[in-house]
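> Sequence unavailable; structure follows:
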């Protein structure tokens, strides 16, 4: 017998109803599928807001205790829509964007420019110009070449506020592709070197341009990080660089961004990083580093990443073909095909990411069997969930939910095999509404000029 147990990796609004069907924020999955179709991304608004609020409060409290201020930035790349940008800003967060498109969404949501940041290792001139026109609070420069490009687009009358992104050499993250602070990769300027490191060169280059205003130093060591020790090592390295710059130039920068990328639970039994714990640990670490260096604390900023939106979302599918396959070791694996796949969640194919799925539209009294949830695309690697126990009587027409897909599902979605991308549905207080409408074949054909 399979039993749905609320809790991680599901959002707090997910529950099993008396008839065996699952509800999300009081809305039944059957009703969602009937009204909005499948596949569909479903976001629990109250859960997302609570996570945003929780991170802000945890860090504000912990950093206030050491006499420092802190800002929390929502990672637009995880998932961004006009409504979600408004939600997180209403909960006191700022918004981090990585492209002109993300910046456009945040501006459409009415987020004040000073509460926005622009990242990116290869910003176009148009993206830089738009950021300056919008009055963004900070542009994170990623290379020596970009420093000059931003300076040339700005003016001495209205200097561009910039932070220099550095790489600390700290390796962290769930996969090599999302570890962003080792030396052999595209982001940032290395702090490695004797006094004249690329990072120091970048800071000096910013100070040499009157069209730029140096806000501070930015560090980001990776994503889906579950061990907080990496943040402490990286923070010490960045604060040391800050002190070295002050000793060399007399300029003690006002702000340090410690990045984030805090890990979440994707499978039952996994434990996400606790906001209160990570906030207290990092605050204690930076206080100790500043004391050792003999420098006052700057203002800090952090970027929780997927930790806010990831657990708040799930993807709802309808089961199609169910096929038992005999394995070489004599076992049988049941292949459960759904009406989506790698076009709505590329992470299992790209990273080997692990997810959890359950039959959610009915009670399931059958014993479980080893199953693999796969998509409808013409790829053998089109896997949604590699291994999961599903009821032996899983059948066509069943509703299947995959947990913790709020981050990087819709934002990395594609039209592979010309499959339209799913809708994003918000649920709150027993009602649902469309945040991003489902694409149609007409949308696909409208782009094809023949």
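On my side now, so go ahead. As the structure is a prediction and not an experimental result, all values here were calculated from the model. Residues are numbered from 1 along each chain as shown.

> Only C-alpha atoms from now on, for both contacts and neighbour counts.
Will do.

> which ones are touching residue 314?
Contact analysis of residue 314 by CA atoms under 8 Å, 6 or more residues apart in numbering lists 10, 41-43, 401-406.

> one more time with 10 Å, if that's ok
9-11, 14, 24, 40-44, 357, 401-407, 409 (CA atoms under 10 Å, 6 or more residues apart in numbering).

> That one: which element?
Residue 314 belongs to strand 313-326 when assigned by DSSP states H and E.

> Report the buried residues of that strand.
Neighbour counts over strand 313-326 (16 or more other CA atoms under 10 Å) mark 313-320, 322 as buried.

> Can I get those in JSON lines including distance to residue 113?
JSON lines is the format used below for the buried residues of strand 313-326 (distance: CA to CA, whole Å):
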{"residue": "313", "distance to residue 113": "27"}
{"residue": "314", "distance to residue 113": "31"}
{"residue": "315", "distance to residue 113": "32"}
{"residue": "316", "distance to residue 113": "35"}
{"residue": "317", "distance to residue 113": "38"}
{"residue": "318", "distance to residue 113": "41"}
{"residue": "319", "distance to residue 113": "44"}
{"residue": "320", "distance to residue 113": "46"}
{"residue": "322", "distance to residue 113": "50"}
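
> Below is structure B, check it against A:
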């Protein structure tokens, strides 16, 4: 394909590709390739054959990619911590994508698991994750969720408010069970990311300010069965570079040093948020560089204050599972739209697929950018600027805002969107009564289901106006997320 002039509707970062079939390194799983017929393959499995078996939309997870990233990330932090005389524990952030099988991959790789709701805790426990390898987050943990966490022996609960401290005080006093906790703090550092993703500035729902945290720790230290073991700080998501982590760590370690005057503070958890490449323009920081830069900063800050470096913990999710995921769609319709750019006109092709914001809410939530490629074949037409959109009744139902694809794409072609392993299935909905897609794993050319796809019958089964679809047991069920035995707690 020839290099054509850039479309004036395209953003500056998006270059016209020499080959609109090429798969950008770092954006796709390392196993992604094209076979002799031009079809996309992932871990040796052809996209069209996966779709024939499992349908579309379909989220495909490269198992070896996910496992390998988990192992490499854990090893990077192990090396960095050992070089500075401490240890590091890596938690997989389950909110990125959690299923029982994925949880097992993570523990096989030596990671712990981070959850933030009773539902995620249930999945981790069902996967056989040892409770003491679970960290429990969340700004609004219910009494029932906290009781379940204490009852099962969750390793650490990350407390987020004064109310939560008092709830834990009552639960642990009643049961006589000691519970280890971290206190989540806001360092005031704004991550290099979208404002919705930045979670360490003061005006937001998570954690305590650096000033408030001292009073929270003092209260915890008064309690007989709640044991303070350290601080937690997470500055945001999809972060490139180490500057934000360095500044945040320096502020949190100042608090850490003050708290040591009143007792031990053995653990410092600096969260996650390590970015990945969604487009060829993205340049994420290599994980070895991140690990060494962050741990070295902690070591330097501790040395400057004459204190010993604590045990460290980190919580990556996207950087493990994100690049391992590719979503497959079928193209339904295409439409060329002419736009007046101020004195001249330009064309954009709208490409509609059979999914959308119900299986990937990130573009609608905060303008996330993605890439796309034809998956069932190689295209032969010159690149055209496209916007990939979903089938939902929203103008903001955009899957890929800007991309160049071969001009001969047509209804019935399969389209692949890479880097969808994180937060797509987790955020999926049934908007417009669209069933959520299946999630499958592929390895050595073989696929297996991780999460079953929904059907229209599944959706109708929840509608109380369809008597034949409502099982008798369902009419007396507890509210969502609560067991029958938990009714009395609300």
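Structure received. Quantities reported herein were computed from a predicted structural model and do not represent experimental measurements.

> After superposing, what score do the chains get?
Once superposed, chain against chain, the TM-score is 0.97 (TM-score structural alignment, normalised by the length of the first structure); 443 aligned residues with a CA RMSD of 1.0 Å.

> Which part of the second structure matches the strand holding residue 314 of the first structure?
Using TM-score structural alignment, strand 313-326 of the first structure lines up with residues 325-338 of the second structure.

> Stretch 204-215 of the first structure too?
Counting by TM-score structural alignment, stretch 204-215 of the first structure sits on residues 218-229 of the second structure.

> distance between the matching stretch and the chain's centre?
Distance of stretch 218-229 of the second structure from its chain centroid, counting by CA atoms, centre = their mean, to the nearest Å, is 31 Å.

> now swap in stretch 310-323 of the first structure and tell me
Worked out by CA atoms, centre = their mean, stretch 310-323 of the first structure lies 20 Å from the chain centre.

> mean deviation of the longest helix along the second structure from the first structure?
In the second structure, taking DSSP state H as the definition, the longest helix is helix 63-83. Helix 63-83 of the second structure, aligned to the first structure and superposed, deviates on average by 0.4 Å (mean CA distance after the TM-score superposition for the first structure).

> Helix 63-83 and the next helix or strand after that helix, what's the angle between them?
Once the chain leaves helix 63-83 of the second structure, the next helix or strand it forms, by DSSP H and E, is strand 88-93. Per axes from the mean of the first three to the mean of the last three CA atoms, to 10 degrees, the angle that strand 88-93 of the second structure makes with helix 63-83 is 150 degrees.

> The first structure: matching residues for strand 88-93 of the second structure?
Under TM-score structural alignment, strand 88-93 of the second structure corresponds to residues 70-75 of the first structure.

> Which secondary structure element is home to the corresponding residue of the first structure for residue 37 of the second structure?
Here residue 37 of the second structure is matched to residue 19 in the first structure, going by TM-score structural alignment. Assigned by DSSP H and E, residue 19 of the first structure falls within no helix or strand.

> quick one: residue 402 of the first structure from residue 39 of the first structure, how far?
11 Å (CA to CA, to the nearest Å).

> just residue 27 of the first structure next, same as before
16 Å.

> Mind checking which of the two has more residues around it?
Neighbour comparison, residue 27 of the first structure and residue 39: the larger count goes to residue 39, with 24 against 19 (by other CA atoms under 10 Å).

> The stretch 151-300 of the second structure: helices as residue ranges?
Along the stretch 151-300 of the second structure, the segments classed as helices by DSSP state H, counting those that start in this stretch run 162-175, 210-222, 243-259, 287-304.

> nearest to residue 366 of the second structure, of these?
Evaluated with CA to CA, those place helix 243-259 nearest to residue 366 of the second structure, the distance being 20.4 Å.

> Find me the equivalent region of the closest one in the first structure.
Residue span in the first structure matched to helix 243-259 of the second structure, by TM-score structural alignment: 229-245.

> now the strands: where do they sit in the stretch 101-250 of the second structure?
112-115, 134-136, 156-159, 179-186, 208-209, 226-232 (DSSP state E, counting those that start in this stretch).

> With the first structure overlaid, how far apart is the shortest one on average?
By that I understand strand 208-209 of the second structure. Mean for strand 208-209 of the second structure is 0.3 Å (mean CA distance after the TM-score superposition for the first structure).
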